[in-house]
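Student: what follows is a predicted protein model with its sequence.
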Amino acid sequence: MIYPESQICEFIEKALLSEVYTTPKPGLVDKHDTGAHRDMDVSTFEKSTAAISPFLAKMYGAGVEFSENPENLCDEKLFAVIRKIGVDAEKAMFAATNGVNTHKGIIFTLGIICASLGFTLKRHKNLQNDFFDDSDELIDDFLDEVFLNAKKMTFETLEKDFALMASREPKTHGEKLFAKYGEKGIRGEAQKGFPIIYKVALPFYKKLLKVNPDENNRNIIALLHIVKNLSDTNVLSRSSPETLRWLQSECDSILGEKTVFAPEDIERVCKLNEECVQKNISPGGAADILAVTVFLAAVSGL
């Protein structure tokens, strides 16, 4: 039942590349253009993906190897272990991209999910290999546990992080947004067990899988659904709350109730991409959530 790290690494690579190859996307790097970015392209993401995937798989392995009682997830030990691995992952990323930050957010988000996945799978090691073939309800229950364990793993440490941020002058984009707007970003999502994934992105993606067989088309729709529901700090750091609301409204307008995009819908996404480039905004946080969603769908056998 427990996936080997090598297989998890394959799942990670496929998910990260599935996101970057999705075309077109608003303001993001894809196979057509570099969006609102001037220092990276698809090949940059390919190099970065190859560099960081083994480290993310190692975080999964750390979760499998964590032998403490489940309640001891709250004592910060596992999160401390994967944070150290995350530092090495960032170094590998910057080495592969010549200093370009392609995947710092995904290292944080997917790293936590991978560690929690490994820990949760270890607790269910006696289940049959066809566990994920049994029922949607069983899959949902298992993933609920993964998200709950992610919350337990991170809450106390991140609470201390926020207290420290509140006591000093902000340095990073995230710290400045926290000081200015009280925006906790992806760290706040982690503290809550990533509701943007388990309440928004993953249920919608599961719906799309049943009606839309085209991976690229499906990913575009899923991305727009995530953008319209996420307070993306990548957009906020480059613009303002008003611009974020504009982007969310545009995505909502294009999306409507659609689960399959026609050519005219794709054209509207292309037009939105041009406007995002002009406004210099890029919903990188939403792209990360899409990649994690694709990863979880694959791991769950969806």
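Tutor: Yes, it's here.

Student: contacts, neighbours, all on C-alpha from now
Tutor: Noted.

Student: residue contacts, residue 119?
Tutor: 60, 62, 63, 64, 65, 66 (Cα atoms under 8 Å, 6 or more residues apart in numbering).

Student: 7 Å - rerun?
Tutor: 63, 64, 66 (Cα atoms under 7 Å, 6 or more residues apart in numbering).

Student: what's the burial count for the first one?
Tutor: So the one you mean is residue 63. Residue 63: 25 surrounding residues under other Cα atoms under 10 Å.

Student: just the element for it, please.
Tutor: With elements taken from DSSP states H and E, the one containing residue 63 is helix 42-65.

Student: could you say what helices and strands the next helix or strand after that helix packs with?
Tutor: As assigned by DSSP H and E, the chain's next helix or strand after helix 42-65 is helix 77-97. Applying 3 or more Cα pairs under 7 Å, 6 or more residues apart in numbering; DSSP states H and E, we find helix 77-97 packed against helix 42-65, helix 136-166.

Student: can you pull out the helices in the stretch 101-250 of the chain?
Tutor: 104-123, 136-166, 173-181, 185-191, 195, 202-211, 215-229, 233-238, 241-255 (DSSP state H, counting those that start in this stretch).

Student: please report how far residue 40 lies from residue 210.
Tutor: 34 Å (Cα to Cα, to the nearest Å).

Student: now swap in residue 86 and tell me
Tutor: Residue 86 is 35 Å from residue 210, by Cα to Cα.

Student: now swap in residue 144 and tell me
Tutor: 21 Å.

Student: and those two? Which one has more around it.
Tutor: residue 144 (14 against 10).

Student: hang on, the earlier thing: JSON lines for the helices of the stretch 101-250 of the chain, including distance to residue 26?
Tutor: Below are those laid out as JSON lines (distance: least, Cα to Cα, whole Å):
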{"stretch": "helix 104-123", "distance to residue 26": "18"}
{"stretch": "helix 136-166", "distance to residue 26": "28"}
{"stretch": "helix 173-181", "distance to residue 26": "21"}
{"stretch": "helix 185-191", "distance to residue 26": "20"}
{"stretch": "helix 195", "distance to residue 26": "23"}
{"stretch": "helix 202-211", "distance to residue 26": "19"}
{"stretch": "helix 215-229", "distance to residue 26": "9"}
{"stretch": "helix 233-238", "distance to residue 26": "11"}
{"stretch": "helix 241-255", "distance to residue 26": "9"}
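
Student: second structure for comparison follows:
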Amino acid sequence: MNCCNRSATEALAAALLQGLTAELYLTPKPGLVDLWDNGSHADLSLPKMVASIELIGVYFDELTAALAAGAASNELIGLGRIAEERMLARLATNTHKGAIFLGGLLLTASARATDDQPETLRLAVAAVATEIIALRTPAASNGAAARQTYRVGGILAEASAGLPCLFDIALPAWHASITRRADPQRAAFSMLAALMQKVEDTTALHRCGTAGLERLRRDGRMLELLLARDEDPVPLLQQLNLEYRRSNLTMGGVADLLGLAFGYLDFLGEPVRISAEQAATLDSR
């Protein structure tokens, strides 16, 4: 990796951390940790998620250094595994496991891409994902069980296809909303609505089966229509959160891709600065 690519990869790493923070602070989010509550996650909390993002920062530093040194793919996979083990040891639960995979994938692809065009990056993502999936040792997980039980591709298929939910779903939803009404928080909810309708969310499948995934699709469409009518999304999202908590439904895959989208937008020079103060103001309306 030359110095220019290294600089771009380091900038992307910093942006991805900002994206994870923006996703965390976006409030309210049905079934997910935010400033209002812990969603459908009894084992998670806002401070724990903040600490998790700090740990991912350590992993990104390690990864960018390894990429600069020309580390082999097996070594890069090992760094991701160490990051997961460190997260579990420090926090005693799975906080940002999906973000470790997706963030590591995008950073590695960025380092290997021949230019900074989105289409080039997409192709690099697909190539890196195919290589990583072929080399990694399959591990038992809730996501793996859901993929097998419900015959969906989940995050692995998404990665192998070059992250279409990022490039074809989330980013267009953001830009369409910003063009229509220059409100970053509404645009963030537009991305959430779009992703809820498209992501093969294995967390929802694991928790609530096909009915859970169908519920995400239906609610995402409802949120999209509400935003198109310029209505306030907060009452609906608060009600959905209460219902998701009662049914133990959540959407970890959607959250992972939403954070990735926030980070990539930040990298492109379109930062989504959702602070704790802004989100609290939104939630109090």
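Tutor: Perfect, thanks for sending it. Every value quoted in this text rests on a predicted model; they were computed, and no experiment measured them.

Student: please identify the most buried of the helices and strands packed on helix 77-97 of structure 1.
Tutor: Among the helices and strands packed on helix 77-97 of structure 1, ranked by average contacts under mean count of other Cα atoms under 10 Å, first place goes to helix 42-65 (a mean of 22).

Student: relative to helix 104-123, how tilted is it?
Tutor: 30 degrees (axes from the mean of the first three to the mean of the last three Cα atoms, to 10 degrees).

Student: how big is the offset of helix 42-65 of structure 1 relative to structure 2?
Tutor: Compared with structure 2 after the fit, helix 42-65 of structure 1 shows a mean deviation of 2.2 Å (mean Cα distance after the TM-score superposition for structure 1).

Student: touching stretch 116-132 of structure 2 from outside, list them.
Tutor: Stretch 116-132 of structure 2 is contacted from outside by 105, 106, 109, 110, 112, 113, 159, 160, 161, 162, 163, using Cα under 7 Å, 6+ apart.

Student: the last one maps to what in structure 1?
Tutor: Right, the one you point to is residue 163 of structure 2. Taking TM-score structural alignment for the superposition, residue 163 of structure 2 sits opposite residue 194 in structure 1.

Student: for its match, give its distance to residue 137 of structure 1.
Tutor: From residue 194 of structure 1 to residue 137 of structure 1 the distance is 19 Å (Cα to Cα).

Student: ok, residue 231 of structure 1 next?
Tutor: 29 Å.

Student: got it, and residue 266 of structure 1?
Tutor: The value you get for residue 266 of structure 1 to residue 137 of structure 1, if Cα to Cα is used, is 34 Å.

Student: could you do residue 253 of structure 1 as well?
Tutor: Using Cα to Cα, residue 253 of structure 1 is found at 32 Å from residue 137 of structure 1.

Student: same thing with residue 273 of structure 1?
Tutor: Relative to residue 137 of structure 1, residue 273 of structure 1 is positioned 37 Å away (Cα to Cα).

Student: what residue in structure 2 is paired with residue 55 of structure 1?
Tutor: Looks like residue 55 of structure 1 aligns to residue 59 there (TM-score structural alignment).

Student: burial measure for the residue nearest to its match when sequence neighbours are not counted, as a count.
Tutor: Nearest non-adjacent residue to residue 59 of structure 2, counting by Cα to Cα, 6 or more residues apart in numbering: residue 83, 5.9 Å away. By the criterion of other Cα under 10 Å, residue 83 of structure 2 has 23 neighbours.

Student: surely residue 83 of structure 2 is in contact with residue 60?
Tutor: No: judged on Cα atoms under 7 Å, residue 83 of structure 2 makes no contact with residue 60 at a distance of 9.3 Å.

Student: before we move on, the earlier item: go through the helices of the stretch 101-250 of structure 1 and name the closest to residue 93 of structure 1.
Tutor: For these, proximity to residue 93 of structure 1 was assessed by Cα to Cα; helix 104-123 is nearest, at 8.2 Å.

Student: quick one: that closest one to chain centroid distance?
Tutor: How far helix 104-123 of structure 1 lies from its chain's middle: 11 Å, per Cα atoms, centre = their mean, to the nearest Å.

Student: which positions within it qualify as buried?
Tutor: Residues 104-122 are the ones in helix 104-123 of structure 1 that count as buried (16 or more other Cα atoms under 10 Å).

Student: repeat for stretch 73-80 of structure 2
Tutor: Buried residues in stretch 73-80 of structure 2, defined by neighbour count with 16+ other Cα under 10 Å: 73, 76, 77, 79, 80.

Student: how far away is the last one from residue 264 of structure 2?
Tutor: Going back to what we said before, that points to residue 80 of structure 2. Per Cα to Cα, residue 80 of structure 2 is found 20 Å from residue 264 of structure 2.

Student: what of the first one?
Tutor: For residue 73 of structure 2, the distance to residue 264 of structure 2 (Cα to Cα) stands at 23 Å.

Student: now do residue 131 of structure 2
Tutor: 22 Å.

Student: so what's residue 165 of structure 1 closest to, chain neighbours aside?
Tutor: Spatial nearest neighbour of residue 165 of structure 1, chain neighbours left out: residue 175 (6.5 Å); criterion: Cα to Cα, 6+ apart.
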